[in-house]
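1. What follows is a predicted protein model with its sequence.
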Amino acid sequence: MVKAAVLTRQGGQLEVLDISLGDPGPGQVKVRVHAAGVCHSDLSLANGTLPQEVPAVLGHEGAGVVTAVGDGVDRVAPGDHVILNWAPACRECWFCLRGEPWLCVHAEDVARAPYARLDDGTPVYPGLGTGAFAEETIVPAAGVVRVPDSVPMAQAAVLGCAVQTGAGAVLNTARVRPGESVAVVGLGGVGLSALQAARAVGAGPIIGVDVTEAKAELASQHGATDFVVSGDGAAKAVRKLTGGRGADHAFDCVGLPATIRTAWSASRRGGSVTVVGVGGKANIVEFSALELYWFGRTLHGCVFGSSDPEVEIPRLLGLVEDGKLDLAALTTATTDLAGVNDAFDRLGTGGRTIVTITS
């Protein structure tokens, strides 16, 4: 039995309960989780914005050490340090063969099947296929990416989602170039990662946008040259900082209609707008036919930073080694499994809360 933060009903609180995992089956890996980041997607699963079978162990941004492997697994071995990959690609579907593994049609399959049981025998599902808010988890072999032992677990964890998603949006989806202007709306862990990536490629100016002036210093630490408080005048303020045109690239890291419209209006004519935040299906964004034509902007959706973790994680670690990304700065709070609910309440304050699970 292992301790885990379990969601027993959507809209309810996570409870620390005992779950039974068993041994890894063929093609599976058991991981002792050391650290997990608290992501807004976990909250969306908990509150019902995103669908989730229950009971479920949430948490998808995790890092730990392999403790056992099932038959046929040779890519990792017990003792290896790994990052959990919540979107393991099959490498065989149409999207994977096209070179777009982040759109794999089978990436969510593992999340739909129970992987553990409560002490009364009730099947338990792994949130986003990983179940990282637990002392241990079992995932498919493709659900882990090996990292050097020298990478601190808390830093490895944020690579699993926040950094791949935010930096990937800048590096892969929008392909920001040196000297281009960037506006990032929403400065949580993903937005701060986007700021860092924009700085890493030499973009400028880099404008952080968030609801409170208290985020200004945090934005500056992560690469913003300017800060704008979001609201009705935010897009106009961004245009003023970019020669009256608007940003070459605007990123929405929230996923709400108002923030998407802010990013849209803050971008220049002919600019690029990338929607990184995950909104609900009831959140409707409207554009007039005239503005779509007249402004000539490109609107991108962005799944997992358009990243292939097998390629992206070594690349990002290279940027860390070169001093261009600061993973440690993304952690603004720590807690234990019992503190996940409180961490959900702090999501709007910026950065990442890291759940320290095992030492």
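-> Received, thanks.

2. hey, let's count contacts and neighbours off CA atoms from now on
-> Noted.

3. Okay, buried residues for stretch 324-335 please.
-> 324-327, 330-331, 334-335 (16 or more other Cα atoms under 10 Å).

4. With distance to Pro126 and secondary structure added, can I get these in a markdown table?
-> Below are the buried residues of stretch 324-335 laid out as a markdown table (distance: Cα to Cα, whole Å; DSSP: H, G, I helix; E, B strand; the rest coil):
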| residue | distance to Pro126 | secondary structure |
| --- | --- | --- |
| Lys324 | 34 | coil |
| Leu325 | 30 | coil |
| Asp326 | 30 | coil |
| Leu327 | 26 | coil |
| Leu330 | 25 | helix |
| Thr331 | 24 | strand |
| Thr334 | 22 | strand |
| Thr335 | 21 | strand |
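
5. start to end distance for stretch 144-162?
-> Using Cα to Cα, to the nearest Å, the end-to-end distance of stretch 144-162 comes to 16 Å.

6. And the helices in the stretch 101-250 of the chain?
-> 153-158, 164-168, 189-200, 216-221, 234-241 (DSSP state H, counting those that start in this stretch).

7. Give me the distance between the two termini of stretch 259-276.
-> First residue to last in stretch 259-276 (Cα to Cα) measures 11 Å.

8. wait, Gln164 sits on Glu312?
-> Yes: the pair Gln164 / Glu312 is scored as a contact, 7.2 Å apart, by Cα atoms under 8 Å.

9. Pick out whichever of those two has more residues nearby.
-> With neighbours defined as other Cα atoms under 10 Å, Gln164 and Glu312 compare such that Gln164 has more, 26 against 19.

10. if I pick that one, what's in contact with it?
-> By Cα atoms under 8 Å, 6 or more residues apart in numbering, Gln164 lies in contact with 304-305, 307, 309, 312-313, 316.

11. Which one (most neighbours) among those residues?
-> Among the contacts of Gln164, Pro309 has the most neighbours (other Cα under 10 Å), with 29 neighbours.

12. Tell me which of the contacts of Gln164 fall in strands.
-> Judged by DSSP state E, the subset of the contacts of Gln164 located in strands is empty.

13. between the residues you listed, which is nearest Ala234?
-> Nearest to Ala234 among those, counting by Cα to Cα, is Gly305 at 24.8 Å.

14. take a look at this one as well, against the first:
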Amino acid sequence: MKIRAAVLQTIGAERPYQDTHPLTIETLELDPPSDNEVLVQIKAAGLCHSDLSVIDGNRPRPVPMALGHEAAGVVKAVGNGVRDLSPGDHVVTVFVPSCGHCAPCAEGRPALCEPAAATNNAGTLVSGGHRLHRPDGTPVNHHLGVSAFADHAVVSRDSLVRVDPELPFHHAALFGCAVLTGVGAAINSADVKPGQTVAVIGLGGVGLNSVLGALVAGAGQVIALDLDEGKLATARSLGASEALNAGGEDVVAKVKALTNGGVDCAIEMAGSEKALELAYQITRRGGTTVTGGLAHPERKVSIQQVSLVAEERTLKGSYVGSCVPVRDVARYVSLFRQGKLPVDKLLSDTLTLDDINEGFEKLAAGKAIRQVILFD
């Protein structure tokens, strides 16, 4: 079938993106679903820093590539072997499909699925194949097994989680990445306990979800840090105890003064080595520093090695919020419906597919938290 999709031809385009147009809207050929694959009509897709990091070259991927990974839609057809989804089901996409058989999946850590990591890097579906082609037959790579900036997508069954059809698509889409990654970092990776002190550095869509995650986990004090005053204001409105400019004078001393020596847990979501170093500096003795920010592969962090031992510190990564999507999407949707996880407050704007370059310029400029493309 023919679809409209946003395709990245080359990485590293200059800004502003509304002028340079790194993404072009093309008519592509989409093959029908093969074994264990599903055809999804995309209804809403979020603009995420993981897409932006491919555009600007921080996360190199093979091009041409149809971008987009955070989405919600309706099942239109299923391939052989798919028995638990049917046409008409509402689904959320997850950008790491879980094979269920490799060592990490068997340990209950599907975010580290080994076949998914290999095929996501290669730009294919988890089957190893391409379902997207230009009219001349040239294959177009898939982004994280999804390629959601399109009116339809063929994805692995293992990239989908069924959701309640009463959940609006523009809200449902957020649960596939921003909510899983941000809330999960606080609840799963950091294992925030009631009464603990938590800092979140980097208040984009994922970081603000970490603020919400820390609050719903019962943190006694949540300190939000960013360079943008507007995002700091948003963090305060969501319930952050304090909101500090990360570039301000003596910010480390201020956090330590507020927390009697440092926070129990610091969560870095800025994708910057300086932000991670700050997160480590404001973590107390015996505390935990979690990073879910995706920096360029060549970036390195400098920390005081002896403090890991003498202060019994923990420094750990968090990918997809250390979530089990089939379990955690339902949990977080339930919290949203109870009013305990107001992720809808993070929705900055809705766009059309033709507005996508303008949307990514806003994201790159720090003028948006979460923008969602709506499809008819």
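-> Looks like it came in fine. Note that the coordinates shown come from a computational prediction; the quantities given were computed from them, not determined experimentally.

15. what's the TM-score here?
-> With the length set by TM-score structural alignment, normalised by the length of structure 1, the two chains reach a TM-score of 0.96; 357 aligned residues with a Cα RMSD of 1.3 Å.

16. Using a markdown table, lay out the buried residues of stretch 324-335 of structure 1 together with distance to Ala219 of structure 1.
-> A markdown table is the format used below for the buried residues of stretch 324-335 of structure 1 (distance: Cα to Cα, whole Å):
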| residue | distance to Ala219 of structure 1 |
| --- | --- |
| Lys324 | 16 |
| Leu325 | 14 |
| Asp326 | 13 |
| Leu327 | 14 |
| Leu330 | 11 |
| Thr331 | 14 |
| Thr334 | 20 |
| Thr335 | 23 |
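
17. follow-up on the earlier one: restricted to helices, list the contacts of Gln164 of structure 1.
-> 309, 312-313, 316 (DSSP state H).

18. In contact with Thr8 of structure 1, which residues?
-> Going by Cα under 8 Å, 6+ apart, Thr8 of structure 1 touches 14-15, 54-56.

19. same question, Val285 of structure 1
-> 257, 260-261.

20. What of Cys177 of structure 2?
-> The contact partners of Cys177 of structure 2, by Cα under 8 Å, 6+ apart, come to 69-70, 94-95, 320.

21. Give the burial count for the closest residue to Met1 of structure 1 other than its chain neighbours, as a bare number.
-> Once flanking residues are discounted, Met1 of structure 1 sits nearest to Ser20: 4.6 Å by Cα to Cα, 6 or more residues apart in numbering. By other Cα under 10 Å, 19 other residues sit near Ser20 of structure 1.

22. contacting residues around Ser20 of structure 1?
-> Applying Cα under 8 Å, 6+ apart, we find Ser20 of structure 1 in contact with 1-2, 116-119.

23. Alignment lookup: it to structure 2.
-> Matched to structure 2 by TM-score structural alignment, Ser20 of structure 1 sits across from Glu29.

24. Arg146 of structure 1 now?
-> Taking TM-score structural alignment, the alignment pairs Arg146 of structure 1 with Arg162 from structure 2.

25. Please name the nearest non-neighbouring residue to its match.
-> Per Cα to Cα, 6+ apart, closest to Arg162 of structure 2 is Val91, 4.3 Å.

26. Name the SS class of Leu39 of structure 2, please.
-> Using DSSP: H, G, I helix; E, B strand; the rest coil, the secondary structure recorded for Leu39 of structure 2 is strand.

27. count of residues packed around it?
-> Neighbour number of Leu39 of structure 2 under other Cα under 10 Å is 24.

28. For Arg327 of structure 2, see how far away the most centrally placed residue in structure 2 is.
-> Nearest residue to the geometric centre of structure 2 (Cα atoms, centre = their mean): Cys177, 3.7 Å. Counting by Cα to Cα, the separation of Cys177 of structure 2 from Arg327 of structure 2 is 14 Å.

29. And for the aligned residue in structure 1 for Lys254 of structure 2, the neighbour number?
-> Counting by TM-score structural alignment, Lys254 of structure 2 lines up with Ala237 in structure 1. The tally of other residues near Ala237 of structure 1 (other Cα under 10 Å) stands at 19.

30. Ala237 of structure 1 is in contact with Asp226, isn't it?
-> No: using Cα under 8 Å as the test, Ala237 of structure 1 is too far from Asp226 to be in contact (10.2 Å).

31. quick one on the thing from earlier: which of the contacts of Val285 of structure 1 ranks first by neighbour count?
-> Counting neighbours by other Cα under 10 Å, Ile260 leads the contacts of Val285 of structure 1 with 25 neighbours.

32. Please name the residues that touch Leu208 of structure 2.
-> Neighbours of Leu208 of structure 2 in contact, by Cα under 8 Å, 6+ apart: 182, 202, 235, 346.

33. How much space separates the counterpart of Asn283 of structure 1 in structure 2 from Leu276 of structure 2?
-> Aligned by TM-score structural alignment, Asn283 of structure 1 pairs with Arg299 of structure 2. For Arg299 of structure 2, the distance to Leu276 of structure 2 equals 11 Å [Cα to Cα].

34. Residues in contact with both of these two, list them for me.
-> Residues touching both Arg299 of structure 2 and Leu276 (Cα under 8 Å, 6+ apart): none.

35. Which position in structure 2 pairs with Pro101 of structure 1?
-> So Pro101 of structure 1 corresponds to Pro110, using TM-score structural alignment.

36. how far away is that match from Thr24 of structure 2?
-> Pro110 of structure 2 is 33 Å from Thr24 of structure 2, where distance means Cα to Cα.

37. Of these two, which one has the most company?
-> Taking neighbours as other Cα under 10 Å, Pro110 of structure 2 and Thr24 compare with Pro110 leading, 25 against 17.

38. residues touching that one, list them.
-> By Cα under 8 Å, 6+ apart, the contact list for Pro110 of structure 2 reads 96-100, 104, 323-324.

39. I'd assumed Gln13 was in contact with Asn341 of structure 1.
-> Yes: using Cα under 8 Å, Asn341 of structure 1 is in contact with Gln13, at 6.5 Å.

40. what stretch of structure 2 does stretch 43-60 of structure 1 fall on?
-> Counting by TM-score structural alignment, stretch 43-60 of structure 1 falls onto residues 52-69 of structure 2.

41. ignore the last one, stretch 317-326 of structure 1
-> Going by TM-score structural alignment, stretch 317-326 of structure 1 sits over residues 333-342 in structure 2.

42. Please name the residues that touch Cys113 of structure 2.
-> Listed by Cα under 8 Å, 6+ apart, the contact partners of Cys113 of structure 2 are 96-100, 102-105.

43. give me that answer again for 7 Å
-> Shown in contact with Cys113 of structure 2 (Cα atoms under 7 Å, 6 or more residues apart in numbering): 98-99, 102, 104-105.

44. For those residues, pick the one with the most neighbours.
-> Scoring the contacts of Cys113 of structure 2 on neighbours with other Cα under 10 Å, the highest-scoring entry is Ser98 at 28 neighbours.
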